[in-house]
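Trainee: task: produce atomic coordinates for the following.
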Amino acid sequence: MIKEKVMEEIKTIDEDISIVIKDLTNNQWILKYKEEEVFPSASLIKIPIMIEALYAVQNGEYKLDEKIKIKESDRVEYSLISELKLGEYPLIDLITLMIILSDNTATNILIELLGYHRINEGIKKLDCKNTVLRRKMMDFQAAKEGRENMTSPMDMAIVMEKIYNKSIIDLESCNIMIDILTRQKHRDMLPRYILDEVTIAHKTGELSGLNHDIGIFYLENIHYLMGIFTRNGKDDLEGKRIIGKVSKLVYDLLNN
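Mentor: The predicted structure is shown next:
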């Protein structure tokens, strides 16, 4: 019934859309629609970067409270770190700001700290086939040259489910990641039209003409995973409205 209603809804949508929905409580897929479609990842690439940073902590290479120096050359736009001008941040703060505010300076510092090769090897170990980190945030020249960060809805669903099941790194690290994801400040996509107080561990991503959001909904009667990826719409606001509308439809059906 949910699958049919969602498919009926997306028939009216002009944008390219891919959707994954899974009942995590009962370990059952509800809908996989164009789930292997490959998209520019936008800020969703920050999820595997977070995972690799916490692997480094588990391996004893860094501590969560270890201070990481910020160079002027690290600072880019769309970053609280760039605005505040502090000279160093604890590692855990960089990880948190990268996710909850999608801070681009924090992300670039973590890419520099961990390295492309290591992050991409970590992505492969997560069983992701279509996800790759090729450039830092705000490096639009690299994107023009074809060095774009990529992913697919299914890859991100695999990663989010591993975090939910606490089957990667260790229990404490997974709890840290879930806590960070539930503190997401960008709430204009999956939670857009949901007025109830509901816990959602999620991450958004957006570029011009492209909007993604994937997350885990913690309802009283059910936990479910949902990811909606859109592109080639008339504008970004419409993409966000579409994600919000489909999310609200699924929420209402599963919450009842």
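Trainee: from now on I want contacts and neighbour counts done on CA atoms only, so please keep to that.
Mentor: Will do.
Trainee: checking my notes, residue 36 in a strand, right?
Mentor: No. Using DSSP: H, G, I helix; E, B strand; the rest coil, the assignment for residue 36 is coil, not a strand.
Trainee: contact partners for it?
Mentor: When contacts are counted by Cα atoms under 8 Å, 6 or more residues apart in numbering, residue 36 touches 130, 152-155.
Trainee: now do residue 87
Mentor: If you count contacts by Cα under 8 Å, 6+ apart, residue 87 has them with 69-71.
Trainee: what subset of those residues is buried?
Mentor: In those, burial by neighbour count holds for residue 70, counting by 16 or more other Cα atoms under 10 Å.
Trainee: could I get the contacts of residue 36 as a markdown table with distance to residue 190 and neighbour count?
Mentor: Listed next are the contacts of residue 36 as a markdown table, based on distance: Cα to Cα, whole Å; neighbours: other Cα atoms under 10 Å:
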| residue | distance to residue 190 | neighbour count |
| --- | --- | --- |
| 130 | 23 | 20 |
| 152 | 17 | 23 |
| 153 | 14 | 29 |
| 154 | 17 | 25 |
| 155 | 18 | 20 |
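Trainee: turn those into CSV, including distance to residue 34 and secondary structure.
Mentor: CSV is the format used below for the contacts of residue 36 (distance: Cα to Cα, whole Å; DSSP: H, G, I helix; E, B strand; the rest coil):
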residue, distance to residue 34, secondary structure
130, 13, coil
152, 9, coil
153, 8, helix
154, 9, helix
155, 12, helix
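Trainee: here's the other one to compare against:
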Amino acid sequence: MKNYEKLVEKIEKYVTNQNANISVSFCDLKRDFTFNVEGDKKSPSASMIKLLIMAEVLDEVDKKKLSLNEKYIISPHNIVEGSGIVFELEEGHEFSLKEIIKLMIILSDNSCTNFLIDLVSMEKINKMGKMLDLKNTVLQRKMMDLESAEKGFDNYTSSNDIMNILKLIYDGKLINEEMSSIALEILLCQKLNYGLKKYLPEELKLASKSGDLENLENDGGIFFTDTCDYILTVLVNGTKNYIAKDIIAEISKMVYCFMEV
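Mentor: Reported below is the predicted structural model:
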């Protein structure tokens, strides 16, 4: 039996010694043990909100209102810069719905995200958040909408909310087992995993989503190791991005080393 008290004490001490706002949520998926540090603290979500958007789109797919194979063109009014690649491509390129979801998740493409928000509506996305019992997760503006941001509208989440949505995916309960499997398949293709995985073995299987803004880094994922499966979510803000990334990486290394003993 693992002595989780040692892990919790170590992480709490580390968090206390950092000059940053940090939220941590952890779940051992095999032993049904969870702990958190400021896990319900509401924080800017950055691109972590894209997990909720994916959930609503997959719900529409499950209800046969949308098809993953249907082709779309990203309209010019949705094309924005920031993360992703669509803004670099020629206009008029066709993508399947599944490709659009994958680009939103694995490359955090903002143009694809804005397209999907329009496709299913902000209202339905937020209703999905309530249905999933995500207490601090809300979508209030599209990606790169600086005008709305200046008016005080932003997107929020918490480390517990991200842990819970990832656990629903792992348990096959995000909509249902089929939609959960699709979500997991997409998350396993993640290309932007420089936080949680920074100090871990390259071959480690990790299904994750990250997000960043100025002085903010968020990362959360499902870890599949030889000895166990677990979820770790770390949200950091109020410090330089390179420091925040290292905080995420250090906490992830602590958890991995503890779990692998």
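Trainee: picking up where we left off before, need the contacts of residue 87 of structure 1 in JSON lines with secondary structure, can you?
Mentor: As requested, these are exported to JSON lines (three-state DSSP):
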{"residue": "69", "secondary structure": "strand"}
{"residue": "70", "secondary structure": "coil"}
{"residue": "71", "secondary structure": "coil"}
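Trainee: return the member of the contacts of residue 87 of structure 1 nearest to residue 185 of structure 1.
Mentor: Closest approach to residue 185 of structure 1 among the contacts of residue 87 of structure 1 (Cα to Cα): residue 70, at 23.2 Å.
Trainee: please, where are all the helices along structure 2?
Mentor: 4-16, 50-62, 97-106, 110-120, 122-131, 146-150, 159-170, 177-187, 241-260 (DSSP state H).
Trainee: residue range for the second one in structure 1?
Mentor: In this case it means helix 50-62 of structure 2. Aligning helix 50-62 of structure 2 against structure 1 (TM-score structural alignment) gives residues 46-58.
Trainee: ok, average deviation of that stretch from structure 2?
Mentor: Aligned to structure 2 and superposed, stretch 46-58 of structure 1 gives a mean residue distance of 0.6 Å (mean Cα distance after the TM-score superposition for structure 1).
Trainee: buried stuff in that stretch?
Mentor: Neighbour counts over stretch 46-58 of structure 1 (16+ other Cα under 10 Å) mark 46-55, 57-58 as buried.
Trainee: TSV for those residues, including distance to residue 120 of structure 1?
Mentor: Converted to TSV, the buried residues of stretch 46-58 of structure 1 look like this (distance: Cα to Cα, whole Å):
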residue	distance to residue 120 of structure 1
46	12
47	12
48	9
49	9
50	12
51	11
52	9
53	12
54	15
55	13
57	17
58	18
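Trainee: quick revisit: can you redo the helices of structure 2 as JSON lines with distance to residue 90 of structure 2?
Mentor: Formatted as JSON lines, the helices of structure 2 follow (distance: least, Cα to Cα, whole Å):
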{"stretch": "helix 4-16", "distance to residue 90 of structure 2": "45"}
{"stretch": "helix 50-62", "distance to residue 90 of structure 2": "24"}
{"stretch": "helix 97-106", "distance to residue 90 of structure 2": "16"}
{"stretch": "helix 110-120", "distance to residue 90 of structure 2": "13"}
{"stretch": "helix 122-131", "distance to residue 90 of structure 2": "27"}
{"stretch": "helix 146-150", "distance to residue 90 of structure 2": "24"}
{"stretch": "helix 159-170", "distance to residue 90 of structure 2": "34"}
{"stretch": "helix 177-187", "distance to residue 90 of structure 2": "25"}
{"stretch": "helix 241-260", "distance to residue 90 of structure 2": "31"}
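Trainee: figure out which of those helices is closest to residue 218 of structure 2.
Mentor: Residue 218 of structure 2 sits nearest to helix 241-260 of all these, at 8.0 Å, using Cα to Cα.
Trainee: which one of the contacts of residue 87 of structure 1 is nearest residue 189 of structure 1?
Mentor: The closest of those, once distances to residue 189 of structure 1 are taken by Cα to Cα, is residue 70, at 31.2 Å.
Trainee: map that closest one onto structure 2.
Mentor: In structure 2, residue 70 of structure 1 lines up with residue 74, judged by TM-score structural alignment.
Trainee: OK, contacts around the nearest residue to that match once chain neighbours are set aside?
Mentor: Leaving aside its sequence neighbours, residue 74 of structure 2 sits nearest to residue 115 (Cα to Cα, 6 or more residues apart in numbering; 6.4 Å). With contact taken as Cα under 8 Å, 6+ apart, residue 115 of structure 2 is in contact with 74-75, 78.
Trainee: preserved in structure 1, out of the residues you listed?
Mentor: Checking those against structure 1 (both residues aligned by TM-score structural alignment, their matches' Cα atoms under 8 Å), the contacts still present are 74, 78.
Trainee: switch the contacts of residue 115 of structure 2 over to TSV; also include distance to residue 207 of structure 2.
Mentor: Output for the contacts of residue 115 of structure 2, formatted as TSV (distance: Cα to Cα, whole Å):
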residue	distance to residue 207 of structure 2
74	26
75	30
78	27
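Trainee: of the contacts of residue 115 of structure 2, closest to residue 34 of structure 2?
Mentor: Nearest to residue 34 of structure 2 out of the contacts of residue 115 of structure 2 is residue 78 (Cα to Cα; 39.0 Å).
Trainee: tell me the contacts of the closest one?
Mentor: Residue 78 of structure 2 neighbours (Cα under 8 Å, 6+ apart): 111-112, 114-115.
Trainee: ok, those vs residue 181 of structure 2, which is closest?
Mentor: Distances from residue 181 of structure 2 to the contacts of residue 78 of structure 2, taken by Cα to Cα, are shortest for residue 112, at 21.0 Å.
Trainee: thanks again, I'm all set now.
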